[in-house]
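Participant: next comes the sequence, and after it the predicted model I'd like to discuss.
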Amino acid sequence: MEVIRVTVDQMVDEIFCSIVHVAAGYRSNDLRDWIETNNSMTLAGGPTNPVIESVPGVLRQEKGGAYTPSVVSIGPVHRGKLTSPEAIEESVKESTYMSSLFQRTGSNGGQTITKEGCEETLRPMANTLKACYPAVGQPEEDIVSIVTIDCCFIIELLYRHYTIQQRSDPILRDHLKSYAVRRDLLLLENQVPFSALEELFNLTVERFHPVEPTTAANRSQRRRPNISLTQCVLSFFGDMMGLKDGDISKKGGGSPIHILHLLHMCYKPWRIEHELGGGGVVIPRDQGHPCSYKPTAAQLKTAGVHLRKSERGNLFDLAFRSPFVINCRSGKLEIPRFSVSNITESFLRNLIAFEHCCPWVGSYFTSHALLIDILIDSVEDVKLFEEAKIIQNDLGSRDSVVQIFNGICRNADPHHFYYNKLFNTMEDFCTPQRAEMEIVKRNCAGNLWIKLSVFAASMLFFLTLLQTVYAMLSYHHPRKA
């Protein structure tokens, strides 16, 4: 059985190749200088000057509401622009959340942190914070103040959720409002720098949260709180794509720019072992835009390829399995299970916009969304996904799933589509003869008399063949009298 899988090595190679491709035309000894002077990437493939990117106009014009906050603005970009009656006022952030966080800092008898103390902590970062919002013309002091309030709001909200204090929180106890806040905190333009969040998290939570127990190993070291900002973020947002427990966790690869980038880092594959000797093969890296072969799930079924839920946990780990005897058995396209909810479209569109603005992070979500867009074109395709238990449809309507994925990548083609090899292999498998065989199999499966006729004809053919062989053997080797 041949197995075609998209490996992480392929994806990592593509990210580096995208950097080299952009630098085409430069002298080889100038490549390092070109990359180091580019303000959006380094030789390691990360940001030198993190920026809260603006959604490109070509993406916003498709569905602007997917990138605009509805109940809470974070950072200076959308501050004061919310018109919904459910919007959280800036005064509520200060009086309900920031003041509560400060009160906690003095709960153990220590000095209570103040807003001025937090601003003083962030003031050395003032130039960096202002540079994070190039489209905003506010003074540094105003940006420091805004970031301080929003960071404290996020930290207190995350801490209340992490320590199970939902009943006393006006956001967490309201399921719909909590859902809306989660959505808004994952918008590309509605972010604060993760470095500022970490500074204030360490300044505040470290003062009141229980610390690590003393052991022989850490007796001489400063004990840290047995909680981290990443833990709080992942606890609050959970698994946005409905994967199995334990399939989303912080991977290596540097510090995130913001919360949306952190979740991107958690979902993207970090290491997948090659199945050497186990049927798996390492496929060459794909190049360029998606191939011309773009079948829907229903068309694949007609051509002899059936969908099957992959038991592999990573969202991007797809595989195509072809049988040994091609004309006798169907191929299997294995896709990891994921869920579709009211927040899915906004989440995916902002991740796609993030990958569009920051090519060095790869085209993971763009490639996956485009693959699903290709496979799903009608409610019949969604039905096949549901029957294979690949999609958990929390929307209730199959037509809603079609509307989400159709055109989700319009104007946002991936820098490198990671599933070209997968489609090319399926194209080679889906021959006209295979389609005809599938038609015969379906007709036989639905009619008992056809099954009996095929069985009788097969037996007659076998017996005729056996008789012919026996006659030939008798002719060439006659029995002796």
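Facilitator: That came through, no problem.
Participant: drop to CA atoms for contacts and neighbour counts, all remaining ones
Facilitator: OK.
Participant: and for L371, the neighbour number?
Facilitator: Other residues within reach of L371, judged by other C-alpha atoms under 10 Å, total 22.
Participant: er, I372 I mean
Facilitator: By the criterion of other C-alpha under 10 Å, I372 has 17 neighbours.
Participant: same question, the one 4 residues further on
Facilitator: Look at I376: counted by other C-alpha under 10 Å, it has 24 neighbours.
Participant: and the gap between the nearest residue to it once chain neighbours are set aside and S378?
Facilitator: In space, and not counting its chain neighbours, I376 is closest to T296: 5.8 Å by C-alpha to C-alpha, 6 or more residues apart in numbering. Remark: distance between T296 and S378 (C-alpha to C-alpha, to the nearest Å) = 9 Å.
Participant: now H258
Facilitator: Taking C-alpha to C-alpha as the criterion, H258 is separated from S378 by 36 Å.
Participant: settle it for me: which of those two has more neighbours?
Facilitator: For the pair H258 and S378, the greater number of neighbours falls to H258 (22 against 17), based on other C-alpha under 10 Å.
Participant: for C358, which residues are in contact?
Facilitator: S40 (C-alpha atoms under 8 Å, 6 or more residues apart in numbering).
Participant: no no, S310
Facilitator: Counting by C-alpha under 8 Å, 6+ apart, S310 touches L318, E334, I335, P336, R337.
Participant: want to compare, so here's the second one:
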Amino acid sequence: MGDENHGEEPGSGHITIDIRHWESESSGPIIYKIPRKLRKVNQSAYTPQLVSIGPFHYRNDLLSEMETVKSEYYYPSFLKRFDKKIKEDDLKKVIKDCSDDLRRSYEGIPAKLLGGDDDYKLFEEMILRDACFILELFLRNVSGCEQERKRDCILRIPWLRKAIKLDLILLENQIPFFVLRKVYQVVKEHLPPVRIPSSKSSCFSSTDQPHMVSLSCRCLFHNTSFTFCQVEKSSSHGQEKKAEADHDRDHICNKDPLLELTLYFFEEHYLTETCKRVKPQDINEIKHFTDLLREFWLPRKFISKMKPESITERKYLYSATKLDTAGVTFEPARKGTCLTDVKISKKKIILKFTPIIKGMRLKLPELKLENDTESLLRNVMALEQCLYPDEDYICGYVALMDQLINTGGDVEFLVDKKILTNLLGSHKEAAKLINGLCNQIPREKSYYARFYNELNTFYENRWNVTRATLKKVYFKDLWTGSSTVVGLFVLLFTVSATLKNVYFRHL
């Protein structure tokens, strides 16, 4: 990263200490300041609106109201759970022991967090308070006591709960996930019993939901002294199948109960149709919540087969409506497909050498455009630019959608095909959002370069455009096709009759 990424915005009055000299060959930053060029495009998409986590927005006057709430979550709420079995000094020691790794995790630490003796005590206290706030919020979210949830100042207000969740995903607003793990490992044996409401969804398919809710509760009970809610299982499955399924699922959940808590809290963002096939054991060791969101969007099978290719020669792709005029068929991918798992294929050809029935099929998973979509995509894209420059799958996917969508007409077309769900109201606004996401994102290579080449080549074959036009004009539906066939027969009979009359008249 350049020097421009290590400072605050002009006029903020903040000084940043560059800590790159602390890095070793085996580790480096995982949490970054948003590069200035990206931030200028849409600053609000990267800036927390309610709560500050980590050092980058610490003591921001606009976020000061939540500092009192965070302090109350930490003490007395979080520490009170352990009935004096866990002391504050025990938690401070956890943060102290990983202090070096913490400092290396951030691209730069503001000088306002330096202690008087330059030992980063203020930094460590801030990290501890933020970690305990997040864990306390997760624990309250799984509490079976509805009255407790109603009294909670965050969970009981829908808009506030949604806004906090979004703030916790922003790249600049992170603490490393390993910190949460270390604190959780210390306190898990002393947590009081709580319940996971059976009404909550799971990150598995809907047919497994009752089993998985019960399972999640059981695995948390075994690992964290949580009580679990019994969910009655369907008697249609044999007892033997139940026991086998329970064994497999217990094995899954027991691996990472903290990850279960995390997924449970962020279900609004993660547990959509696009992640039904993603299971906890499929998720790699995450670095923070922004990285977790990226994990859910990654097309694993696609990644294992594809390699990035240069798109310098074919940087531009024809729009969706133009490709449609050439006969490219746009189809929504099946439910449960990862967001970025785009597939292209040739239509089945009955007669190999008959070009009239050749075609191209493009399958795209559903993308839901709503108020939070821009912020979510921008932060994951910024993470890839900083941490995964050679594995920028999400950036490549967004660039592909940017090429397919140029106008509101393209959005309307993809909405009709059930590839886009536009909750922004205006198709023009949706097109503007998509077209602005790749601003200041360099695109030289792409995992979708093969798609660019095949689709452009298909469109530039003029016969495909002619064939598709004939099909849309004369065979767009049953009635139009029937009328066309009848008209052809009428024309044929008319021509035959005319030729017959002319021929016999000369005899």
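Facilitator: Ah, there it is. Predicted model only: the values in this text are computed from it and were never measured.
Participant: closest to H175 of structure 1 among the contacts of S310 of structure 1?
Facilitator: Proximity of these to H175 of structure 1 (C-alpha to C-alpha) peaks at R337, which lies at 25.0 Å.
Participant: what lines up with the closest one in structure 2?
Facilitator: Applying TM-score structural alignment, one finds that R337 of structure 1 aligns to E366 in structure 2.
Participant: how about the nearest residue to its match, chain neighbours excluded?
Facilitator: Sequence neighbours aside, I419 is the residue nearest to E366 of structure 2 in space, at 4.5 Å (criterion: C-alpha to C-alpha, 6+ apart).
Participant: who's in contact with the counterpart of I164 of structure 2 in structure 1?
Facilitator: Under the alignment defined by TM-score structural alignment, I164 of structure 2 is paired with V181 of structure 1. Taking C-alpha under 8 Å, 6+ apart, we find V181 of structure 1 in contact with V71, V72, I171.
Participant: check K322 of structure 2 too.
Facilitator: The contact partners of K322 of structure 2, taken as C-alpha under 8 Å, 6+ apart, are Y459.
Participant: which one in structure 1 is aligned with it?
Facilitator: The criterion is TM-score structural alignment: under it, K322 of structure 2 has Q299 as its aligned partner in structure 1.
Participant: pretty sure its match sits in a helix.
Facilitator: Yes - judged by DSSP: H, G, I helix; E, B strand; the rest coil, Q299 of structure 1 forms part of a helix.
Participant: how about stretch 290-299 of structure 2, aligned to which bit of structure 1?
Facilitator: Stretch 290-299 of structure 2 corresponds to residues 260-269 of structure 1 when matched by TM-score structural alignment.
Participant: who's in contact with the matching stretch?
Facilitator: So stretch 260-269 of structure 1 is contacted by 8, 185-188, 191, 234, 247-251, 253, 256, 314-316, 351, 364 (C-alpha under 8 Å, 6+ apart).
Participant: map S71 of structure 2 across to structure 1 for me.
Facilitator: By TM-score structural alignment, S71 of structure 2 lines up with E94 in structure 1.
Participant: ok, T105 of structure 1 touching S99?
Facilitator: No - if you go by C-alpha atoms under 8 Å, T105 of structure 1 and S99 don't touch, sitting 10.1 Å apart.
Participant: the two - which one has more neighbours?
Facilitator: The neighbour count for T105 of structure 1 versus S99, taken as other C-alpha under 10 Å, is higher for T105 (21 against 18).
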